[in-house]
Every structure is written in structure tokens, then in C-alpha cells.
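1. I would like the atomic coordinates for the input below:
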Amino acid sequence: MQLTRYSDYALRVVLYLAARGDRLCAISEIAAAYSISQNHLMKVLHDLGKAGYVASVRGRTGGYRLARPASEISVGELLRHTEDDFDLVDCAGCALSSGCGVPPVLDEAMAAFFAVLDNYTIASLVERKQGFQHLIFSLGASAPRGRTV
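-> Just a heads-up that it's a prediction; the model follows:
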């Protein structure tokens, strides 16, 4: 299984915002920190905003921050939101699907996968590695000063 680039960007954005606390972050800052297109990030941030993960403040001094505490956002929850399809194989057209034992095993594996991800919050990931917040702050420091929201 491989997560989409969209999920990757969503996870990066949420981690970045969590590390920055309540500080408002501009799209240009996040894009520069990760070397990601601002256009892609706008789509991700818009979706995360509609889903209640991020909040935006409009205007010249505006930006984005988490809409709720990072300790209340599980990694599994975020990925369930950003991914459309978790089917590991397409069994619908298979002639053996009615008697095959593979789908229940794969369902069990997927449940175990999410059980692990549900045990971790965004806050726990930020705190997991020593120096993560320092790294995020150094990435943000190299970002352009202009605020594009």
C-alpha cells in the first residue's frame, strides 16, 4: 500500500502547523519549507479547512493554524479523510471472490494498519523525535517574508 501525494502533503502541513503552535503560517512559508507547489498546498489547506483540521485567518497578517489541538487529531483519522480507497486488491471482478479467503485476511491487515495509526496523534509525532520542532522552525525561517494566503 502506498499513500497518495495528497495525503503526504496533508500530513506534512498538519505536522508543520502543529510544530508552530498557534502562530499563523502563510502558504508561501509552508511551501518553501517543504519545496512544494503553493497551488497544491492551497487545495490541501482548503480541504483540511472544510474538514475542520485547519483554520484560516484572512488578510494581510492572516495565515493558517490548526483548528483543534494536535493531541486530538489521530494520524489514522487524518489519513482516512485524505485517502479515497483502501482496497489492497480489486476482488469485484474475480471469479473466485465468492469462495476466496484472501479478502478477510486483507481486511484484517488493514484494520491492524489503522489500529497502529490511530494510536498516534499529530502531537505525538511532533514530540516523537528530539529536534523536530527546531527543524521545522529552521525550515520556516528560510521561507520568504511575504504572506500569500
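
2. From here on, just use CA atoms for contacts and neighbour counts.
-> Will do.

3. how about the helices of the chain, start to end?
-> Per DSSP state H, the chain carries helices over the ranges 5-19, 27-34, 38-50, 75-82, 102-118, 122-128, 132-141.

4. got the buried residues for the first one?
-> The neighbour-count check on helix 5-19 (16 or more other CA atoms under 10 Å) flags 6, 7, 9, 10, 11, 13, 14, 15, 16, 17, 18, 19 as buried.

5. That one: how far from the chain's middle?
-> 4 Å (CA atoms, centre = their mean, to the nearest Å).

6. Packing partners of that helix?
-> If you count contacts as 3 or more CA pairs under 8 Å, 6 or more residues apart in numbering; DSSP states H and E, helix 5-19 packs onto helix 38-50, strand 63-66, helix 75-82, helix 122-128, helix 132-141.

7. and this one, so I can compare the two:
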Amino acid sequence: MQLTSFTDYSLRVLIFLAIRKKSSIAVIAESYGVSKNHIVKVVHNLGKLGYIKTNQGRGGGISLAMSPENINLKKLVVQTENFYIVECFHPQGKCKIASVCKLKGILYEAQTNFLNTLENYSLQDVLHNENEIKQLLDE
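-> From the prediction side, this is the model:
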């Protein structure tokens, strides 16, 4: 399974803000070498979901709306990811063998295990080496 770049960037924006406390879209995009347009979409969505807050004007910027230990990785991934990993997961899927194939059940079990693992972690768990992350972001 591969997460979409949208989910990847969502996680990276939250990591950046947890380390820096406050920043801007331009600085985050430049630091990661990612398109500013992608980060705009990610920041907009994270704001709608309540993970970040934005303040405009002098001294403004983007910051976390909650502490890193309150940001559950499973919840974030579920909110940003499409889990129709194969056609038979989609309600309008048209796989001819779906009614007799065991693949759907196996993949569902794997997906469930993946999400159950993420449920045990928060953004804070990712920040155990905060100084090293900060150094790399400064390069």
C-alpha cells in the first residue's frame, strides 16, 4: 500500500509545524522542495479538519491547533486517504470475480492491521529526534 502524496504532505506539514511552532506555506514548500500549490491545498484541508490554525497579518502564519500528542496518526490518515485500494473496495466496483474472490478479505485484513498500528501513535511519537529533524529542515 502506498499513501498518496496528499497524505504524505499532510504528515510533513504537521511535523514541520510541530518543530517550528509557526511558519508559512512558502517556507514549508521550500523546505521540503514541494510545489507551493500542493502545500496550499494541504494546509487548507488541515485547517478544515482542525489540525492547524492560520493567522493573517503581521506576525501571522500557520501553526498547530492542538498539541502533537493529540494528533493521532490513524485518524489523520483516514481523513486524508482514499481506502479503495482495489476496485472491489469501491461501492461501484465492477470486478467480475468479487463475489467469489478471497482477495478482498485478505486486503481488508491487511488494511485493518495497517490502521490499527497507526492508531497506537501520535504526531509526538514521530518527533523523538526533533533536533535532527530541525537541522535537516534548515538545509
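
8. Provide the TM-score value for the superposition.
-> Taking TM-score structural alignment, normalised by the length of the second structure as the basis, the two superposed chains have a TM-score of 0.87; 135 aligned residues with a CA RMSD of 1.7 Å.

9. coming back round to it: okay, the helices of the first structure, which one's buried deepest?
-> By mean neighbour count, with neighbours taken as mean count of other CA atoms under 10 Å, helix 27-34 ranks first of the helices of the first structure at a mean of 21.

10. What range does it cover in the second structure?
-> Aligned using TM-score structural alignment, helix 27-34 of the first structure spans residues 25-32 in the second structure.

11. follow-up on the earlier one: looking at the helices and strands packed on helix 5-19 of the first structure, which is closest to residue 56 of the first structure?
-> strand 63-66 (4.5 Å; CA to CA).

12. Kindly name the residues of the second structure that line up with the closest one.
-> Under TM-score structural alignment, the match for strand 63-66 of the first structure is residues 61-64.

13. Superposed on the first structure, what's the mean shift for the matching stretch?
-> Taken over the aligned residues, the distance from stretch 61-64 of the second structure to the first structure averages 0.8 Å (mean CA distance after the TM-score superposition for the first structure).

14. can you put the helices and strands packed on helix 5-19 of the first structure in TSV and add distance to residue 30 of the first structure?
-> Shown next, in TSV, are these (distance: least, CA to CA, whole Å):
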stretch	distance to residue 30 of the first structure
helix 38-50	8
strand 63-66	10
helix 75-82	18
helix 122-128	16
helix 132-141	7
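
15. out of the ones you listed, nearest to residue 112 of the first structure?
-> helix 75-82 (11.0 Å).

16. average offset between the closest one and the second structure?
-> Mean deviation for helix 75-82 of the first structure: 1.1 Å (mean CA distance after the TM-score superposition for the first structure).

17. relative to helix 102-118, how tilted is that helix?
-> Inter-element angle recorded for helix 75-82 of the first structure and helix 102-118: 120 degrees (by axes from the mean of the first three to the mean of the last three CA atoms, to 10 degrees).

18. quick one: which of the helices and strands packed on helix 5-19 of the first structure is nearest residue 92 of the first structure?
-> Of all these, it is helix 75-82 that lies closest to residue 92 of the first structure, at 21.8 Å by CA to CA.

19. how about that closest one, aligned to which bit of the second structure?
-> Helix 75-82 of the first structure maps onto residues 73-80 of the second structure, going by TM-score structural alignment.
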